[in-house]
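[1] Whatever this is, show me its structure:
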Amino acid sequence: MENNFRPVVGARCQFRMKPQPGFNGVIQCEVLEVQPPVRIVYTWDGGGAWGRTTLAWTLEACVEHTKLTLEHTGFRGFRPFLLSLMMGSGWRRKLSTTVKAILARIASESHARKEKA
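    Coordinates of the predicted model:
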C-alpha cells in the first residue's frame, strides 16, 4: 500500500489504495504512540462511513518466536461495525501474505550476509 508513513508521534501521513464506491482510496493517519521496537499506534480515517478509528501494532517476545498483535478499534454504530467485520478479514488476509513475504525476505537477506562473512 503506497504511503508516506513516519514512526514519529504527531506525524501525519496517508495510505493510498484503490478507490471504491463511497471511498476515494485515501486513508488519513496521525501517529499517536511509538515505543520502538515494541509498539506503534496511529489513527486511521477513511472518511465518510468509516469514521476515525485506531490501529495498534504490538510485538511481544515469546520463547521461540515473536507474537504480533494488531488491534483495530473505535468503530461506532452499525454501519461502521459492518466495516469492521470486512476490514478484519482484510487484515487477516494481508497479514497472512505480506508478513510472511517480509519475513522470508529478511531471512534470505540475513542468510546472504552470513555467507559473505
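
[2] Please count neighbours and contacts with C-alpha atoms only from this point.
    Will do.

[3] what distance separates the one helix or strand residue 115 maps to from the centre of its chain?
    Residue 115 is part of helix 100-116 when elements are defined by DSSP states H and E. Offset of helix 100-116 from its chain centre (C-alpha atoms, centre = their mean, to the nearest Å): 22 Å.

[4] can you check stretch 1-13 too?
    Centre-to-centre, stretch 1-13 and its host chain are 11 Å apart (C-alpha atoms, centre = their mean).

[5] Please generate a structure for the following sequence too, so the two can be compared:
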Amino acid sequence: MPEINIVCDYRHSPGKVWRAVTDPDLIPYWTSTGKGARAVGFEPVPGNRFQFVAKPMPGWRGIVDCTVLEVREEELLRYTWVGAEGEEPSYVRYELEPTAQGTRFAYRHTGFTGIGGFAMAKMLGRIRRKMLTAGMPALLSEMDEAGVLLPDAPLRLKDRG
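    Predicted coordinates for the structure are as follows:
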C-alpha cells in the first residue's frame, strides 16, 4: 500500500514547531509552497472536524475534510484526510521528537488505496516534501521562540501584498 514518509530535523524547539503545524493562522505560510491550504475550523482537539481549503483545480474541489483523531501536545497529531466526497479516509500523522539540535519532525500519510491512491500518494509526496523542506524552515526562521510570526517577517509582508 502506498504511503508518504518524510522526516525533517529543524533547529527549533518542539513548542515552536508544534505552533507552526497547529496554529490555523500559521499553517498557510508553510503550505504555500504547495497549494497554500488554510485550515478552517481547526483545533488540536480529538473529534474536531475541520477542512483544508485551497484553490480548486481540475479534478479537485479544493477542499479536504478532516477529523482530529489523537493529540499529544508538542508530540503527536493524527487526523483523517478525505480529499473527495465519498472517498475512504486516509490518515495523517505528525510526530515531534526533541533532539539536541531542536526537533525531529516525522510526517506520515497512510491509507491510500487502489491505482488512484498510488497516484495521489506520489503527487502529494512531492508537494509535502517541498512544504516540509522549504516552506516550514522559512516559516520557523521568521517566528520568535514563543511561536509568534515576527512583525517584520518577509512572509508576513509578502502576505499583505
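
[6] Name the residues of the helix holding residue 115 of the first structure that are buried.
    With burial defined by 16 or more other C-alpha atoms under 10 Å, not one residue of helix 100-116 of the first structure is counted as buried.

[7] what does stretch 83-101 of the first structure give?
    By 16+ other C-alpha under 10 Å, the buried positions in stretch 83-101 of the first structure come out as residue 84.

[8] same deal with stretch 27-35 of the first structure?
    27-32, 34.

[9] can you name the residues of the second structure that that stretch overlays?
    Aligning stretch 27-35 of the first structure against the second structure (TM-score structural alignment) gives residues 64-72.

[10] helices or strands next to the lengthiest helix in the second structure in the packing?
    Longest helix in the second structure by number of residues (criterion: DSSP state H): helix 114-130. Under the contact definition 3 or more C-alpha pairs under 8 Å, 6 or more residues apart in numbering; DSSP states H and E, helix 114-130 of the second structure sits against strand 4-10.

[11] Quick check: next helix or strand after the strand it packs on?
    Downstream of strand 4-10 of the second structure, the first helix or strand assigned by DSSP H and E is helix 14-22.

[12] Show me how far that following helix is from its chain's centre.
    Averaging C-alpha positions (C-alpha atoms, centre = their mean) puts helix 14-22 of the second structure 11 Å from its chain's average.

[13] For it, grab the matching residue range in the first structure.
    Using TM-score structural alignment, helix 14-22 of the second structure pairs with nothing in the first structure.
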